[in-house]
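Undergrad: Can you look at this prediction? I've put the sequence above it.
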Amino acid sequence: MKTAHDLVTQAKSTVREIPLDQAEYAVRNANVVLDVREAEEFAAGHLPGAIHVSRGLLEFKLSGSPDLSSRALSFVLYCKTSGRAALAAKVMHEMGYRDVISIAGGYDAWVAAGKPVVKPL
């Protein structure tokens, strides 16, 4: 029986994960930056320009949102530490999205590096 860790490890072996030093460039040039954390995590702070789509609703939101349905869009995904983003990227590949990357270390690494975030007032 596989664990969550096993599934994340398997996903990371099949998706493109970029190191933090390439993340700002990727975020600036992506069509869509997706935060796949939970709503309260997103509300507490997120990358500038990111939109929120919880990992648990990803497939439904992609299928039901005309703005996100084009397989020609480039996506950068992130979560807290990169596990959920890797799982989300894997699912997106299975759905036919081809330009999907995730950020190694996720939001925590981004914040630790002093990169810009949007936080509530």
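TA: Yep, it's here.

Undergrad: going forward, measure contacts and count neighbours with C-alpha atoms only.
TA: OK.

Undergrad: just the helices in the chain please.
TA: For the chain, applying DSSP state H gives helices covering 4-12, 20-29, 39-44, 58-64, 83-94, 106-112.

Undergrad: roughly how far out does the shortest one sit from the chain middle?
TA: So that's helix 39-44. Centroid separation for helix 39-44 versus its chain: 14 Å, with Cα atoms, centre = their mean, to the nearest Å.

Undergrad: And for the first one?
TA: Computed by Cα atoms, centre = their mean, the separation of helix 4-12 from the middle of its chain amounts to 15 Å.

Undergrad: quick one: contacts for F42?
TA: F42 is in contact with 35, 52, counting by Cα atoms under 8 Å, 6 or more residues apart in numbering.

Undergrad: related to what we said a few turns ago, to V76, which of the helices of the chain lies closest?
TA: helix 20-29 (6.3 Å; Cα to Cα).

Undergrad: Identify the residues contacting the closest one?
TA: Contacts of helix 20-29 (Cα under 8 Å, 6+ apart): 33, 76, 103-105, 109-110.

Undergrad: try this one next to it:
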Amino acid sequence: MKTAHDLVTAAKARVQETPLEKADQAIRDADILIDVRETEEYASGHIPGAVHISRGMLEFKLSNMPELASRDLRIVVYCKTSGRAALAACALADMGYLDVKSIAGGFDAWAAAGKPVAKPELPSFE
């Protein structure tokens, strides 16, 4: 029986992980940046410009979004620390996407490096 750790390790061996120091350029070069964390994680802060598609819905959403149908899209994915992103990148490769990268260290590494974080503005009730 495989553990989640085993699955992530195997996924990381298959995918292209972009080191944090090259993440800015990878994001600029990408057609889409996808945050695969859960909704509340995304809402608490995310990389500017990221589109939220949780890991559990990724294959379904991409299958139903005609604007993301081209398998030549340059895609960058990330999660909290990079495990879910590696699994997501493998799923995207299995779907036929040809240029998928994940960010090594994920959002936690991004934020710890002092890189920009977008946080939604809550409405003021005053």
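TA: Sure thing, it's come through. Worth saying up front: this structure is predicted, and the values here are computed from it rather than measured.

Undergrad: now what about the TM-score between them?
TA: After superposition, the two chains reach a TM-score (TM-score structural alignment, normalised by the length of the first structure) of 0.98; 121 aligned residues with a Cα RMSD of 0.6 Å.

Undergrad: In strands, which of the contacts of helix 20-29 of the first structure fall?
TA: 33, 76, 103 (DSSP state E).

Undergrad: So what does the first one match up with in the second structure?
TA: Matched to the second structure by TM-score structural alignment, V33 of the first structure sits across from L33.

Undergrad: Looks like V36 of the second structure contacts S82 (just checking).
TA: No. Look at V36 of the second structure against S82 with Cα atoms under 8 Å: they stay out of range, at 9.9 Å.

Undergrad: what about the two, which has more around it?
TA: V36 (26 against 23; other Cα atoms under 10 Å).

Undergrad: what sits against the more buried one?
TA: Here V36 of the second structure is in contact with 52-55, 58, 77-79, 84-85, 88 (Cα under 8 Å, 6+ apart).

Undergrad: Ignoring the adjacent residues along the chain, who's closest to it?
TA: The spatial neighbour of V36 of the second structure that comes closest, neighbours along the chain excluded (Cα to Cα, 6 or more residues apart in numbering), is S54 at 4.2 Å.

Undergrad: List the residues that contact that neighbour.
TA: By Cα under 8 Å, 6+ apart, the residues touching S54 of the second structure are 35-39.

Undergrad: quick one: K101 of the second structure and A89 touch, right?
TA: Yes. The pair K101 of the second structure and A89 qualifies as a contact (Cα under 8 Å) at a distance of 6.7 Å.

Undergrad: list the residues that contact both of the two?
TA: The contact sets of K101 of the second structure and A89 overlap at 15, 77 (Cα under 8 Å, 6+ apart).

Undergrad: May I see the contacts of S54 of the second structure organised as JSON lines, with distance to A69 of the second structure added?
TA: Converted to JSON lines, the contacts of S54 of the second structure look like this (distance: Cα to Cα, whole Å):
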{"residue": "D35", "distance to A69 of the second structure": "18"}
{"residue": "V36", "distance to A69 of the second structure": "18"}
{"residue": "R37", "distance to A69 of the second structure": "22"}
{"residue": "E38", "distance to A69 of the second structure": "23"}
{"residue": "T39", "distance to A69 of the second structure": "23"}
